[in-house]
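In: Below is the structure, and that's it, no one-letter string:
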């Protein structure tokens, strides 16, 4: 039960790390970089925008994006990786109007992978930082534990207990405690960061979206998507991550699409914010290596209809 609550708190943290930043720099002849969960990339955007077009996006339901009530969709799940992947691909077609490199952390890594699988011509390459292992996925639970997890999820989603739980989590003190768990260097957990994470979670509809997603135990796993990805993938992992153990993450380095698995020493779950001095050079180097698109792919032809 404690592990389940920690996973729920983690989802609140990683899916609410957004402010709408839009794109920062526009160099028409430079490569496009797209990051998910926008404001948690504030230490990266201004650096990378010196030589690239950089975009950040809040996924629907989180940050300051719209938050449709999941119950309006009846029995059909709306907040899924397929929904967010479609949003990411549409953003690239309608706004970026070019191929893009996806830079993803935690849950965002699943979104990036799903988007690259659904429309492989869009993603030129992908950097995954401490991708979520999805330890609460139904396939990763022992058969005897599955009924307990479903019951607890139904309790949160369908009773007043869920809103009470969310009210307990959606406080400055709780968010600060969560961040201090997942940042190895807790001096990076500033009041500014706490408020940037918390405020979108206090918007109308945020609780319903959060409770819907933490009851989402299906969908894809990283190990199911990575074999399907056609673009090059770089994985970097903070070795002090208490939520996504690096010992389990190392297995992802064995997939053919993964060109390297890099250990980030003394870094926790959110390397892009805790250690941008390590992440930004990795991004620059990766993009430089893969900047030229394959000759068989014409970005202009892909997006000319939009």
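Out: In hand now; what should we look at? Keep in mind that what you see is a predicted model, and the values were worked out from it rather than measured. Numbering: from 1, shown residues only.
In: going forward, measure contacts and count neighbours with C-alpha atoms only.
Out: OK.
In: For the helix or strand where residue 192 lies, name the packing helices and strands.
Out: According to DSSP states H and E, residue 192 maps onto helix 191-201. With contacts taken as 3 or more C-alpha pairs under 8 Å, 6 or more residues apart in numbering; DSSP states H and E, helix 191-201 sits against helix 172-182.
In: and for the helix it packs on, what are the contacting residues?
Out: 9-10, 13, 168-169, 186, 189, 194-195, 197-198, 241-243, 268-270 (C-alpha atoms under 8 Å, 6 or more residues apart in numbering).
In: The residues you listed, buried ones only, as a PyMOL selection?
Out: Typed into PyMOL, the line below selects the buried ones among the contacts of helix 172-182, using 16 or more other C-alpha atoms under 10 Å:
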select buried, resi 9+10+13+169+189+194+195+197+198+241+243+268+269+270
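In: Can you show me the strands along the stretch 201-306 of the chain?
Out: For the stretch 201-306 of the chain, strands defined by DSSP state E, counting those that start in this stretch occupy the ranges 233-238, 258-264.
In: ranking the ones you listed by burial, who's on top?
Out: Of all these, strand 233-238 has the most neighbours on average by mean count of other C-alpha atoms under 10 Å, namely a mean of 24.
In: returning to that earlier point: export the strands of the stretch 201-306 of the chain to CSV and append columns for distance to residue 44.
Out: Shown next, in CSV, are those (distance: least, C-alpha to C-alpha, whole Å):
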stretch, distance to residue 44
strand 233-238, 15
strand 258-264, 16
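In: and of these, who's closest to residue 93?
Out: Taking C-alpha to C-alpha as the criterion, residue 93 comes closest to strand 233-238 out of these, the separation being 21.0 Å.
In: tell me the angle of that closest one relative to helix 172-182?
Out: In terms of direction (axes from the mean of the first three to the mean of the last three C-alpha atoms, to 10 degrees), strand 233-238 departs from helix 172-182 by 110 degrees.
In: thinking residue 269 is in contact with residue 130, fair?
Out: Yes. Counting by C-alpha atoms under 8 Å, residue 130 is a contact partner of residue 269 at 6.1 Å.
In: so what's in contact with the two at the same time?
Out: With C-alpha under 8 Å, 6+ apart as the test, residue 269 and residue 130 both reach 106, 237, 238, 241, 244.
In: The nearest residue to the first one once chain neighbours are set aside: what's it in contact with?
Out: To tie it back to what came earlier, the one meant is residue 106. Spatial nearest neighbour of residue 106, excluding adjacent residues (C-alpha to C-alpha, 6 or more residues apart in numbering): residue 131 at 4.1 Å. For residue 131, the contacting residues are 104, 105, 106, 107, 108, 109, 110, 222, 244, by C-alpha under 8 Å, 6+ apart.
In: Included below, for side-by-side comparison, is a second structure:
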């Protein structure tokens, strides 16, 4: 009764792909899905672990009149196809974003990332700074965080064990996804049924669960003052004050380590400011980008 088989890409694409959707073939058997809309200076948005393009809907609505907004799905996420042997790796994903930008001929762009996507964004900045004109971190992974260990959602507790990961590869994870997402935000009302359905359904794409269950939990990473101190781009750090996965002190570490970085903290907000306070956080992004030369 609990088993949930894979959903075909054709089925998922018929439901979720639209005229804004595009696909590009990259090396290693990756067929990357992205949504591209608006005109102006480019900003590329990178979602977090288990998430997808839809995380940024609020930002797109607020920014697309002034910016070309591109949302990508990482391997193992959304509508991107990748071999099931792919592993969650921010450095490899940063190189993938670089290859994507080269493939579609992007000019210099700003990159924004949430959680795992934040780790990808700062790794991209370190590894390929010539691509970028600005960095935006939203509750980004990289430094270890102590908050996850205090009261993790049930899904994260199950992920600690190999038998748990084996079970999660075969069952309907929608109840666990609902529990996890609602525990990650300050106001659970923002986690709608439609959002939960999308998360659960695209995670059942062929190979996605193998990839997702290969990776580290949110909040782990290899950031350091020495590495981040090399970043010479304008940087904005956005953080939810009540983030239960990656605590505010991590955001403060990012802001302190990256020269000239600005930090904005959202009171009462958790791990997903782009979903919890989309208008306010997008306004802060627009104000920041207005000071950046394209």
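Out: Nice, thanks for sending it over. If you're wondering where the values come from, they're calculated on a predicted model, not measured in any experiment.
In: closest one to residue 249 of the first structure among the strands of the stretch 201-306 of the first structure?
Out: So among the strands of the stretch 201-306 of the first structure, strand 233-238 is nearest, using C-alpha to C-alpha, at 7.8 Å.
In: could you check the angle strand 258-264 makes with that closest one?
Out: Using the same axes, to 10 degrees: strand 233-238 of the first structure against strand 258-264 is 10 degrees.
In: Strand 233-238 of the first structure vs the second structure, average distance?
Out: Following superposition, strand 233-238 of the first structure is found to deviate from the second structure by 0.7 Å on average (mean C-alpha distance after the TM-score superposition for the first structure).
In: Next, name the residue at the spatial heart of the second structure.
Out: The centroid of the second structure falls nearest to residue 47 when counting by C-alpha atoms, centre = their mean (1.8 Å).
In: Which of the contacts of residue 131 of the first structure are retained in the second structure?
Out: Checking the contacts of residue 131 of the first structure against the second structure (both residues aligned by TM-score structural alignment, their matches' C-alpha atoms under 8 Å), the contacts still present are 104, 105, 106, 107, 108, 109, 110, 244.
In: What's the match for the fifth one in the second structure?
Out: Read that as residue 108 of the first structure. Residue pairing (TM-score structural alignment): residue 108 of the first structure is matched to residue 117 of the second structure.
In: Quick one: average offset of the strand or helix carrying that match versus the first structure, please.
Out: Residue 117 of the second structure is part of helix 116-127, with elements assigned from DSSP H and E. Taken over the aligned residues, the distance from helix 116-127 of the second structure to the first structure averages 0.9 Å (mean C-alpha distance after the TM-score superposition for the first structure).
In: what about the helix or strand just after that helix, distance to the chain center?
Out: Next in sequence after helix 116-127 of the second structure, counting helices and strands by DSSP H and E, comes strand 132-140. Distance of strand 132-140 of the second structure from the chain centroid (C-alpha atoms, centre = their mean, to the nearest Å) equals 11 Å.
In: Check stretch 82-93 of the first structure too.
Out: That offset, for stretch 82-93 of the first structure, works out to 13 Å (C-alpha atoms, centre = their mean).
In: Show me which residues of it are buried.
Out: 82, 83, 84, 85, 86, 87, 88, 89, 90, 92, 93.
In: just checking, which of those residues belong to helices?
Out: The helices, defined by DSSP state H, take in 82, 83, 84, 85, 86, 87, 88, 89, 90 from the buried residues of stretch 82-93 of the first structure.
In: From what I see, the first one and residue 114 are in contact.
Out: Yes. The criterion here is C-alpha under 8 Å, and residue 82 of the first structure meets it with residue 114 at 6.7 Å.
In: Just give the number of residues close to residue 33 of the first structure.
Out: For residue 33 of the first structure, the neighbour count with other C-alpha atoms under 10 Å is 27.
In: Which element is encountered next along the chain beyond the helix or strand hosting it?
Out: Assigned by DSSP H and E, residue 33 of the first structure falls within strand 32-36. The first helix or strand that comes after strand 32-36 of the first structure along the chain, using DSSP H and E, is helix 42-48.
In: Next, the mean deviation of that following helix compared to the second structure.
Out: Per aligned residue, helix 42-48 of the first structure averages 1.3 Å (mean C-alpha distance after the TM-score superposition for the first structure).
In: ok, residue 64 of the second structure touching residue 36?
Out: No. At 9.6 Å, residue 64 of the second structure does not count as touching residue 36 under the criterion of C-alpha under 8 Å.
In: What is the helix holding residue 117 of the second structure packed up against?
Out: Looks like helix 116-127 of the second structure contacts strand 42-46, helix 90-104, strand 109-115, strand 132-140, helix 225-228 (3+ C-alpha pairs under 8 Å, 6+ apart).
In: how far away is residue 126 of the second structure from residue 89 of the second structure?
Out: 15 Å (C-alpha to C-alpha, to the nearest Å).
In: In terms of neighbours, single out the busier of these two.
Out: residue 126 (19 against 16).
In: so what's the aligned residue in the first structure for that one up against?
Out: In the first structure, residue 126 of the second structure lines up with residue 117, judged by TM-score structural alignment. Contacts here follow C-alpha under 8 Å, 6+ apart; on that basis residue 117 of the first structure touches 225, 228, 229, 230.
In: Please identify the residue in the second structure that aligns with the residue nearest to residue 106 of the first structure.
Out: In the second structure, residue 131 of the first structure lands on residue 140 (TM-score structural alignment).
In: Residue 88 of the first structure too?
Out: In the second structure, residue 88 of the first structure lines up with residue 97, judged by TM-score structural alignment.
In: So residue 32 of the second structure: helix, strand or coil?
Out: Using DSSP: H, G, I helix; E, B strand; the rest coil, the structure places residue 32 of the second structure in strand.
In: Nearest spatial neighbour of it, chain-adjacent residues omitted?
Out: Spatial nearest neighbour of residue 32 of the second structure, excluding adjacent residues (C-alpha to C-alpha, 6+ apart): residue 80 at 4.5 Å.
In: tell me the SS of the counterpart of the one you found in the first structure?
Out: Mapped onto the first structure by TM-score structural alignment, residue 80 of the second structure lines up with residue 65. In three-state terms, and counting by three-state DSSP, residue 65 of the first structure is coil.
In: How much space separates residue 65 of the first structure from residue 196 of the first structure?
Out: Taken as C-alpha to C-alpha, the span from residue 65 of the first structure to residue 196 of the first structure is 14 Å.
In: Is residue 86 of the first structure in contact with residue 113, as I believe?
Out: No. Between residue 86 of the first structure and residue 113 there is no contact under C-alpha under 8 Å: 11.4 Å.
In: Pretty sure residue 13 of the second structure sits against residue 79.
Out: Yes. Between residue 13 of the second structure and residue 79 there is a contact at 6.9 Å, judged by C-alpha under 8 Å.
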